[in-house]
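Trainee: Sequence first, predicted coordinates after that:
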Amino acid sequence: MRPVILIVEDEPPLQKLLAYNLEAAGFAVVQAYDGEEAMTLVEERAPDLVLLDWMLPQLSGLEICRRLRRRPDTAHLPIIMLTARGEEPDRLRGLDTGADDFVTKPFSPAELIARIRAVLRRVRPAFVEQVLSFHDIRMDLAAHRVFRGEREVQLSPTEFRLLRHFLEHPGRVFSRTQLLDRVWGTDLDIELRTVDATIRRLRRALNAGGEADLLRTVRAEGYSLDRKLAIEPADGADAGGVSARPRVEASPCR
C-alpha cells in the first residue's frame, strides 16, 4: 500500500504540480484547498503525512498544525510545512507549533520528495522496510511471504494486504469502514461484514499452530494488532475455536 499524502495548498497550479510529482514518486495523494477542508479530510481518513501550506484561507497552516497536535489520534501525524517565509524566527515558530520539517518556497520537487521520505523513515519506518514484524509475526514484502515463528502462513491476497496494514500500524484501532477504505479501496462496493469474514480467516491462518491471538476486537470500534490482550487457545481447542482464556501481557517496547 502506498503512503497517503494530504496536500493542503490553496494555489491550484502548485497543488497540481505537487500532486503530479508525488504520484510519480509512488505516493497516493489527497488534496485540500483550505484549512476547513483539510480538517474534514483528516477526520474522514487520517493520511500518513500532511504537506501543509502556511498561508491558507479560513484556517492558517499554523492553526491546523496546532489542532492536529492537540488531538490524540493525530498528535503524532507527520507534518511538513510549506511557506514563503524563510526567516529563522518563522521557521522556529513553525517547528515549535509541531511541524516535523519546514520547506521554503520556491523549492525543488525532488528535494521535497526526499524530505518526505526522510520524515516517513523517521516516524513510519514500516514504509521503507522490506520486512515488517510484530511479536512473532514476520512479513517479507519482497518475497510476499508471512511467517508465524518458524511456520509459514498461507494467506490470500486480501488477507495479506489486511495483515500488512495492521503491521504498518501496530496497536492502532481501525473501524470496519476505515479498513474497507485502506485495504479494499473506496471504488469497490463491499459490505462491512466482509471485513469481519476476512478477519476471521486471517485469525485462523495466523493461529493455526495454536499461537496467541494478536488480532484484538474492540467492541463497537473495530480491530487492531495488539499484544495488550493476547488470547491463547485453551487446551484441546483449535486456533479458530471459541474456547479461550485471556492473557494480559506487557506491551513491547517500541
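Mentor: Perfect, I can see it now. It should be emphasised that the depicted structure is a prediction, and the values quoted were computed from it without experimental measurement.

Trainee: Could you use CA atoms for every contact and neighbour count after this?
Mentor: Fine.

Trainee: Tell me which other helices or strands the helix or strand hosting K16 touches.
Mentor: Secondary structure assigned from DSSP states H and E places K16 in helix 12-24. Contact partners of helix 12-24 among helices and strands, from 3 or more C-alpha pairs under 8 Å, 6 or more residues apart in numbering; DSSP states H and E: strand 4-8, strand 28-32, helix 109-123.

Trainee: elements contacting the last one?
Mentor: So that's helix 109-123. Applying 3+ C-alpha pairs under 8 Å, 6+ apart, one finds that helix 109-123 contacts helix 12-24, strand 101-104.

Trainee: among these, which is the most enclosed?
Mentor: Greatest average neighbour count among the helices and strands packed on helix 109-123 goes to strand 101-104 (a mean of 20), per mean count of other C-alpha atoms under 10 Å.

Trainee: second one coming, line it up with the first:
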Amino acid sequence: MSDSPNSQGATLLLVDDDPNLILLVRDYLEFRGYDILTAANGAEGLEILANTTPDLIICDVMMPEMDGYTFIQNVRQNPETSWLPVIFLSAKGQTRDRIEGLNQGADVYLVKPFEPEELVAQVESSLSQARRILDHSGMTHKPPTFRVPSYVELTPTETKVVGFVSQGLSNREIAEILKVSQRTVESHVSNMLNKTSLGNRTELARWAMDSGLV
C-alpha cells in the first residue's frame, strides 16, 4: 500500500527532458503511491493532456521543442486543464527566476537539485489545496454525469483492474496483486479510458461504481 496518506491513487504528469531525473522522480513518487505519466517536453505533455487529465503537473522550465513556460501557458488557457496545480522544477534559482515562474502560472517553484521529500511534500500540499478549493466551490458535491455509451463492455481483467482503481490502489500495487507488469496494468487502464472516453482514473472509478461494475 501507499506510504503517503494523501496520494489516494492520484495521477501526476511529469514533464522533463532529463531521462535520469524522470527515472528518479518517477520511481520515488510511484513508491509513495502515485501514478506517473511522463513526457520529454511541453509538446509531448500537451499530447498527453489531450487524452487524459492528471491531478497535478510537475514540469521542467528549460526543455527543447516547447519549454515549460509555453507549456503552462497552454495549460492555463484550456478550460479543461486551467485548474490543475503546477509545480515547476528549474536549475535557475535566482529570486527573479522564481518570480517569473510563479507569474507564468506555476503554483510552486522548486530549484534543482531538490530533496525528493520536499517534492513529495509540495505535491501533497498542492493536491490538498486543490481539494479544499473544489470543496469550497461545491464542485465535489456535484459529481459530473458521465456519458459513456451503454454498449461499452469491459473484459474480465479490465473489470478486476477498475475494481482495484476504485479502491484507490496505484498501478504498481495492482500489478503486484495481479502478478503482472505495471505496464500491463497501465495498458488496461488506457484501454478503458479509450473505450469510455473518460478523462482520468478518478472518472473511470466513479463511472464503474455508478454503473455497478464494482
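Mentor: In hand now; what should we look at? Just so you know, these numbers come straight off a predicted model, no measurement behind them.

Trainee: Superposed, what's their TM-score?
Mentor: The TM-score (TM-score structural alignment, normalised by the length of structure 2) is 0.63; 158 aligned residues with a C-alpha RMSD of 3.7 Å.

Trainee: Which among the helices and strands packed on helix 12-24 of structure 1 is found nearest to R216 of structure 1?
Mentor: Among the helices and strands packed on helix 12-24 of structure 1, helix 109-123 comes nearest to R216 of structure 1, with 23.8 Å by C-alpha to C-alpha.

Trainee: The helix holding K16 of structure 1 maps to which residues in structure 2?
Mentor: Using TM-score structural alignment, helix 12-24 of structure 1 lines up with residues 19-31 of structure 2.

Trainee: mean deviation of that stretch from structure 1?
Mentor: Compared with structure 1 after fitting, stretch 19-31 of structure 2 has a mean deviation of 0.5 Å; criterion: mean C-alpha distance after the TM-score superposition for structure 1.

Trainee: circling back: mind putting the helices and strands packed on helix 109-123 of structure 1 in JSON lines, distance to L52 of structure 1 included?
Mentor: Below are those laid out as JSON lines (distance: least, C-alpha to C-alpha, whole Å):
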{"stretch": "helix 12-24", "distance to L52 of structure 1": "11"}
{"stretch": "strand 101-104", "distance to L52 of structure 1": "10"}
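
Trainee: before we move on, back to that, the helices and strands packed on helix 12-24 of structure 1 into JSON lines, with extra columns for mean neighbour count?
Mentor: Converted to JSON lines, the helices and strands packed on helix 12-24 of structure 1 look like this (neighbours: other C-alpha atoms under 10 Å):
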{"stretch": "strand 4-8", "mean neighbour count": "23"}
{"stretch": "strand 28-32", "mean neighbour count": "18"}
{"stretch": "helix 109-123", "mean neighbour count": "15"}
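
Trainee: what's the matching residue for A118 of structure 1 over in structure 2?
Mentor: Counting by TM-score structural alignment, the partner of A118 of structure 1 is S125.

Trainee: can you map out the strands along structure 1?
Mentor: Using DSSP state E, the strands assigned to structure 1 run over residues 4-8, 28-32, 49-53, 79-83, 101-104, 131-134, 137-140, 145-148, 151-153, 215-218, 222-225, 229-233, 244-248.

Trainee: can you tell me what part of structure 2 the last one aligns to?
Mentor: Under TM-score structural alignment, the alignment places strand 244-248 of structure 1 onto no residue of structure 2.

Trainee: can you pull the buried residues of that strand?
Mentor: Using 16 or more other C-alpha atoms under 10 Å as the test for burial, strand 244-248 of structure 1 gives A244.
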